[in-house]
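Student: below: sequence and its predicted model.
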Amino acid sequence: MKEILPRQIESLMNILGTIPGIGAKTAERISFHIITSKDNMVQKLIDVLYDIKENIKICSECGMISDTDPCHICLSPERNREILCVVEKPTDVITIEKTGEYNGLYHVLWGVISPLEGIGPSDINISKLIERIRNLGIKEVFFALDPDSEGETTMAFIASKLRDIEGLNITTIARGIPLGGNIEYSDMYTLSRAIRFRTRLNDNL
């Protein structure tokens, strides 16, 4: 293959192949579609990627990806500012928003605690979370982390740091999503019910 394809195409295929869910064959098909497209797709991709590079940022408040700082959710007066939903990654925010079941604020951790992978509490966005909960007058912290061992460990650690806050309600998604499941790929009906019937954790901490 390396003797046939130009270096530039090989580089494009290698980059695309690093994207989760895209294997070598799919990366090859996408690459050739971009190159052979008759609607100037190469230039369009260049323009979009440059726009992203110049204008997309991470919200300094919640950690969500946005084109403003603070982001649109943090700035919205229509949001319930007494509840804060804790998620692992930005795509979880998008998934939860699609359900229409939640209208509070968010906090993106950008990871979960995973001792096996060497990821500790200081490696993810926890300190800012604790600061926001204490300063914003939050009444409910709603954990929407994947129901696996890393999610449970992360939730327990954060909850332990909140025990001294009087009147704070700590909740998590109901048992609709299977153990080891992924919020991002849950169907809307299951996730909607898991949010609507979220369970209180305070008594178990």
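Tutor: Received it, and whenever you're ready, just let me know what you need.

Student: okay, CA-based contacts and neighbour counts for the rest of this
Tutor: Will do.

Student: and residue 132, helix, strand or coil?
Tutor: helix (DSSP: H, G, I helix; E, B strand; the rest coil).

Student: what about it, how many residues nearby?
Tutor: Using other C-alpha atoms under 10 Å, residue 132 has 16 neighbouring residues.

Student: got it, and residue 112?
Tutor: Neighbours of residue 112 under the rule other C-alpha under 10 Å: 25.

Student: got the contact list for residue 46?
Tutor: Listed by C-alpha atoms under 8 Å, 6 or more residues apart in numbering, residue 46 has no contact partners.

Student: that one - that's part of a helix, no?
Tutor: Yes - counting by three-state DSSP, residue 46 falls inside a helix.

Student: this is the comparison structure:
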Amino acid sequence: MATTRPVSALDRLVARLTRLPGIGKRSAERIAFHLLQVEPSEAVDLAEAIRQFKTDLKVCSNCGHVTEADPCPICADPERDHGLVLVVEQPSDVVSLEQTGMYQGVYHVLMGRLAPLEGIGPGDLNVDRLLERARAGQVREAVLGTNPTLEGDGTAMYLAQQLEAMNVKVTRLARGLPTGSTLGGVSKAVLAEAIQARH
């Protein structure tokens, strides 16, 4: 009868790293061997940063952005235009748009996009909170900033129908964004133009 070999710490780390998006087995091994070569304190700092990220971050109850405070600093900022709401798919989109320095409204994070073939409908996203904000008169203009993909466009169409029925002005980021790309994958200049030239 064959005995099972205990899993080594290296194998366990590589297996965990390969679960991350975009990290294959070779990349995971390179990361693991890099961590082996650095000072122990550096590896421990990385582990602590990951632990803090998971335990300290919250989701803003107003907009759905990931933050360490609720409400998030953007929603809590009295200088922002709270009637202008830019709707995005992911928290990383907020980060990309904020780096342009061109947008002074607030956000709403859907945490995904409609994908009927994958079984993702409006109830699986942070759509109800957006519609609550609109019903309460908190949304003067909704800028739809979903990614320019088939699912992103479908999500934008659905949201436009819902919001226009509540007499909310609906605009879309300009099509300077390349089709098939994500907000995180384009330059600050392209994002700045898309914000300024929204229609």
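Tutor: Okay, I see it. A quick note: this is a predicted structure, and the numbers were derived from the prediction, not measured.

Student: overlay them and tell me the TM-score.
Tutor: For these two chains in superposition, a TM-score of 0.92 is obtained (TM-score structural alignment, normalised by the length of structure 2); 196 aligned residues with a C-alpha RMSD of 1.8 Å.

Student: can you pull out the strands in structure 1?
Tutor: 57-58, 65-66, 80-87, 104-108, 140-143, 169-172, 199-200 (DSSP state E).

Student: can you tell me what part of structure 2 the second one aligns to?
Tutor: This means strand 65-66 of structure 1. Using TM-score structural alignment, strand 65-66 of structure 1 lines up with residues 66-67 of structure 2.

Student: would you mind listing the outside residues contacting that stretch?
Tutor: Under C-alpha under 8 Å, 6+ apart, the answer for stretch 66-67 of structure 2 is 57, 58, 59, 60, 72, 73, 91.

Student: restricted to helices, list those residues.
Tutor: If you go by DSSP state H, those have 73, 91 in helices.

Student: quick revisit: average offset of the match of strand 65-66 of structure 1 relative to structure 1?
Tutor: Stretch 66-67 of structure 2, aligned to structure 1 and superposed, deviates on average by 0.6 Å (mean C-alpha distance after the TM-score superposition for structure 1).

Student: contact partners for the residue nearest to the spatial centre of structure 1?
Tutor: Closest residue to the average C-alpha location of structure 1: residue 89 at 1.7 Å, with C-alpha atoms, centre = their mean. The contact partners of residue 89 of structure 1, by C-alpha under 8 Å, 6+ apart, come to 108, 109, 110, 111.

Student: what count of nearby residues applies to the last one?
Tutor: Per other C-alpha under 10 Å, the neighbour tally for residue 111 of structure 1 reads 20.

Student: please apply the same query to the first one.
Tutor: Residues within reach of residue 108 of structure 1, counting by other C-alpha under 10 Å, total 26.

Student: got a list of what it touches?
Tutor: 62, 63, 64, 86, 87, 88, 89, 90, 125.

Student: what do you get if the cut-off is 7 Å, keeping everything else the same?
Tutor: Residues counted as contacts of residue 108 of structure 1 (C-alpha atoms under 7 Å, 6 or more residues apart in numbering) are 62, 63, 64, 86, 87, 88, 89, 90.

Student: now do the second one
Tutor: If you count contacts by C-alpha under 7 Å, 6+ apart, residue 109 of structure 1 has them with 87, 88, 89, 124, 125, 126.

Student: I'd like to know how far the residue nearest to the centre of structure 1 sits from residue 199 of structure 1.
Tutor: Using C-alpha to C-alpha, to the nearest Å, residue 89 of structure 1 is found at 21 Å from residue 199 of structure 1.

Student: how about residue 14 of structure 1?
Tutor: With distances taken as C-alpha to C-alpha, residue 14 of structure 1 is found 44 Å from residue 199 of structure 1.
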